[in-house]
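In: okay, sequence plus prediction incoming.
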Amino acid sequence: SGYITRRRNHWPEAERDFSTAVALDPRNPNAYNLLADTYVLQRRFPEAVQTYERVMDAGERTPIVQFRQASAIFNGTANSKPLREVLAKSPDMDVAGGQTPVRVLFALIDGNYAEAERVLAASPRQDFQDIDFSFYFPKAWFEGLIARTRGDSGRAIAAFSAARTILEQRLVVKPEHARTSAVLAQVDAALGRKELALREAEHAVELMPISRDIYDGVLVLEGLAQVYTWSNERDRAIELLQKLVKMPGYINYARLKLHPMWNPLRGDPRFEAIVASLAPK
């Protein structure tokens, strides 16, 4: 019930339900991940970290629990050291493809594009969880992101075109899937198809309004903000981000401060003020 309650934007009730579930079974990953994720979505990162600390005290000192705790530290503070250490200790960990994108991100932050390409190519997977637990990005999406970040427009276009084909195939199966439509819009923005990207992103928002589902609705709105960012619509991107940081969601300090997707906004005092507003107090 907490899962549905959360999507309906009833956060105290969701937190109560998940806390009760964890109390009944402290080693149930469904319960403790949903509780910690509820704190993460509200940007209450210390409480997410404490949740995983209690899980480890109960005997669940597994690499994935350590990864999720270190992720909460990173997202709230932009301190990547604990998360890098966890990844280094478990080089083969890739639960649901959730660790490869983080390794790629750290390589991009370090400006080590060869390492980003190596990490991605080394994974046998063809799709990966990135922001949340429910959507899988095609491998070609990350290939495009790496190429775009290093300034290789030819390879970026080839990779994003491949990603586009995969996302279009998904939409044949599920034509009204808002998240897929939102990511397709980001791909089209990367391909320079501005008007098409804006239409697709706005359609995704219509399919998944925050009034119906705050969880997916905000993720779709973040997709629209990224389309604005990649389409040279800086004012609209910043205006939307100013609203998004006041809503529960996965936009956080580390993501805005370090992720290359937001590079076009860097240096704008309004964007830097948004980043600073998320810094740990």
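Out: Looks like it arrived, so ask away.
In: okay, CA-based contacts and neighbour counts for the rest of this
Out: Fine.
In: now do the helices in the stretch 51-200 of the chain.
Out: 63-77, 81-89, 100-109, 113-122, 139-150, 153-173, 178-190, 194-207 (DSSP state H, counting those that start in this stretch).
In: tell me which of these is the most buried.
Out: Across the helices of the stretch 51-200 of the chain, the average number of neighbours (mean count of other C-alpha atoms under 10 Å) peaks for helix 178-190, which reaches a mean of 26.
In: now the helix or strand hosting Gln226 against helix 194-207, angle please.
Out: Assigned by DSSP states H and E, Gln226 belongs to helix 214-230. Going by axes from the mean of the first three to the mean of the last three C-alpha atoms, to 10 degrees, helix 214-230 is angled at 170 degrees with respect to helix 194-207.
In: what's helix 214-230 packed up against?
Out: helix 2-7, helix 178-190, helix 194-207, helix 234-244 (3 or more C-alpha pairs under 8 Å, 6 or more residues apart in numbering; DSSP states H and E).
In: what's the closest of those to Thr77?
Out: helix 234-244 (18.5 Å; C-alpha to C-alpha).
In: Serialize the helices and strands packed on helix 214-230 to JSON lines and add fields for distance to Glu117.
Out: Listed next are those as JSON lines, based on distance: least, C-alpha to C-alpha, whole Å:
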{"stretch": "helix 2-7", "distance to Glu117": "36"}
{"stretch": "helix 178-190", "distance to Glu117": "19"}
{"stretch": "helix 194-207", "distance to Glu117": "26"}
{"stretch": "helix 234-244", "distance to Glu117": "29"}
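In: out of those, the one nearest Ala158 is which?
Out: Smallest distance to Ala158 across those (C-alpha to C-alpha): 10.9 Å, for helix 178-190.
In: okay, one more to line up with it:
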Amino acid sequence: MFYLRANQIERNPDTLLEDYKAAEQLYMQAIELDPKFALAHAHLASTCAEIFHFDEPTEVWRTKAYTEAEIALRLQPNLPEAHFALGQCIYWMDQDYERALEQFEIASRLSPSNGDIGRLIAAIKRRQGKWEQSLEAYERVAKIDPQNPNTVRELFFTLTAMRRWPEAAKWGERMRAIAPASLVAKIQSGYVDFWWKGDTRLLKSLLSQVPAGTDPDGVITSCRWDVAMIDRDFVAARTALQSCGLNEVSYTTGSATPKSFLQGLIELAEGKQAQAQKFFELAQPNFEKAVEEAPLSADRHANLGWFYAFAGRKDEAIREGKRAVELKPESKDALDGAIMNCYLALIYARVGENDLAIPVIERLLKTRGAVDSADYSITINDLKYRWEWDPIRKDPRFQKLITNNAL
């Protein structure tokens, strides 16, 4: 019973921290009833690896994931899920793609019809910058397991990263059809329409369909805040935050974002510097503690640099942005590496380093992977509409980038 409930929760395509933690507890209860339940150990390892990858890249989750994968393999050496879990640990925690692929290949031989294995093999190709091969691999997996929303989600995300907006929109529709309760399907579909057409109406329409009270990890709050900020509707942005009882929301990868920081950004966008700084002072310990907890997390250094840039701490902002790029260079991770450079471009723009920002933005506009549902995303419509880029908006080089790339 515990195992089946956990397995159902873990497969939610929305990759929610609260889901992963609920699944973790259920797997642990299943193991408590039967310490030799190898499959539960394997899935617990996968869940811990997912928490590390998406939300909390700390040593605690790393150790637990590896430990559970090793227990599963010791109990049942030919268990495909155990090899799959070990591959996830090696892939996400060590970024050793070749060793991870070895484990995925073993798992695939033991369980040829398991689409999740093929999905992560395709994901590694994406991180290696083999975008077309990755897309083809995802399409093959989708044919084997066409109703798996996790595979559809990755196809959707890959086409988005490749800036193939019409195709991405079609896969978004498909994801909404097979996973109508998925929040990611709604949110990502709305953002694709914005990136493609510069129009936020679909995103707001899809958000209006989310049942009242549904806000896991604060993802709906952060999205409502973000779309209001894109529209420069600061009243709506403030209302979105005031309606949320959480202190932190899910907005970026690697750690939760303090709501006080988002409140400060509203004040800053309205030109209220003193009020913004009060909110930033409340948020600062969260960002700094996150880096202390996971000093090798590129995402957390990027988030700290992002915070410092808006708080007006130029040197610290650039230092943290550069550190994020060093930890995840595009040469090693074509997907997240591009995102780290997006953060750095926005940091440069916010602290007045136009000469450094413009070349990075120009390159990223043509770079696959430099797209995300957050304010550091680099698309023409992000640059055109988001207030965060206002400090360099009047720079003729910035205007030229928007005009030339919009043609």
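Out: Great, that's in hand. As the structure is a computational prediction, the values presented were derived from the model and not from experiment.
In: among the helices of the stretch 51-200 of structure 1, which comes closest to Asp213 of structure 1?
Out: Proximity to Asp213 of structure 1 (C-alpha to C-alpha) singles out helix 194-207 among the helices of the stretch 51-200 of structure 1, at 10.3 Å.
In: report the aligned residue range of structure 2 for the closest one.
Out: Against structure 2, the aligned range for helix 194-207 of structure 1 is residues 314-327 (TM-score structural alignment).
In: and that stretch, how far from structure 1 on average?
Out: On superposition with structure 1, the mean distance recorded for stretch 314-327 of structure 2 (mean C-alpha distance after the TM-score superposition for structure 1) is 1.5 Å.
In: can you list contacts of that stretch?
Out: 296-302, 304-309, 337, 340-341, 343-344, 347-348, 351 (C-alpha atoms under 8 Å, 6 or more residues apart in numbering).
In: and with 7 Å instead?
Out: For stretch 314-327 of structure 2, the surrounding residues in contact (C-alpha atoms under 7 Å, 6 or more residues apart in numbering) are 298-299, 301-302, 304-306, 308-309, 337, 340-341, 343-344, 347, 351.
In: which of the helices and strands packed on helix 214-230 of structure 1 sits closest to Asn33 of structure 1?
Out: Closest among these, using C-alpha to C-alpha: helix 2-7, at 11.3 Å.
In: average offset between the closest one and structure 2?
Out: Here helix 2-7 of structure 1, set against structure 2 after superposition, deviates by a mean of 1.2 Å using mean C-alpha distance after the TM-score superposition for structure 1.
In: that helix maps to which residues in structure 2?
Out: Under the alignment (TM-score structural alignment), helix 2-7 of structure 1 falls on residues 122-127 in structure 2.
In: residues contacting the most centrally placed residue in structure 1?
Out: With distances taken as C-alpha atoms, centre = their mean, the residue of structure 1 nearest its centroid is Ile131 (2.1 Å). Applying C-alpha under 7 Å, 6+ apart, we find Ile131 of structure 1 in contact with Tyr250.
In: state the distance from it to Asn252 of structure 1.
Out: Taking C-alpha to C-alpha, to the nearest Å as the measure, Ile131 of structure 1 falls 11 Å from Asn252 of structure 1.
In: do Arg150 of structure 1 as well
Out: Look at Arg150 of structure 1 and Asn252 of structure 1: by C-alpha to C-alpha, they are 24 Å apart.
In: in the helix holding Gln226 of structure 1, what counts as buried?
Out: Buried residues in helix 214-230 of structure 1, counting neighbours by 16 or more other C-alpha atoms under 10 Å, are found at 214-230.
In: check stretch 270-281 of structure 1 too.
Out: Within stretch 270-281 of structure 1, the residues scored as buried using 16+ other C-alpha under 10 Å are Phe271, Ile274, Val275, Leu278.
In: got those as a markdown table, with distance to Asp127 of structure 1 columns?
Out: As requested, the buried residues of stretch 270-281 of structure 1 are exported to a markdown table (distance: C-alpha to C-alpha, whole Å):
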| residue | distance to Asp127 of structure 1 |
| --- | --- |
| Phe271 | 31 |
| Ile274 | 31 |
| Val275 | 29 |
| Leu278 | 30 |
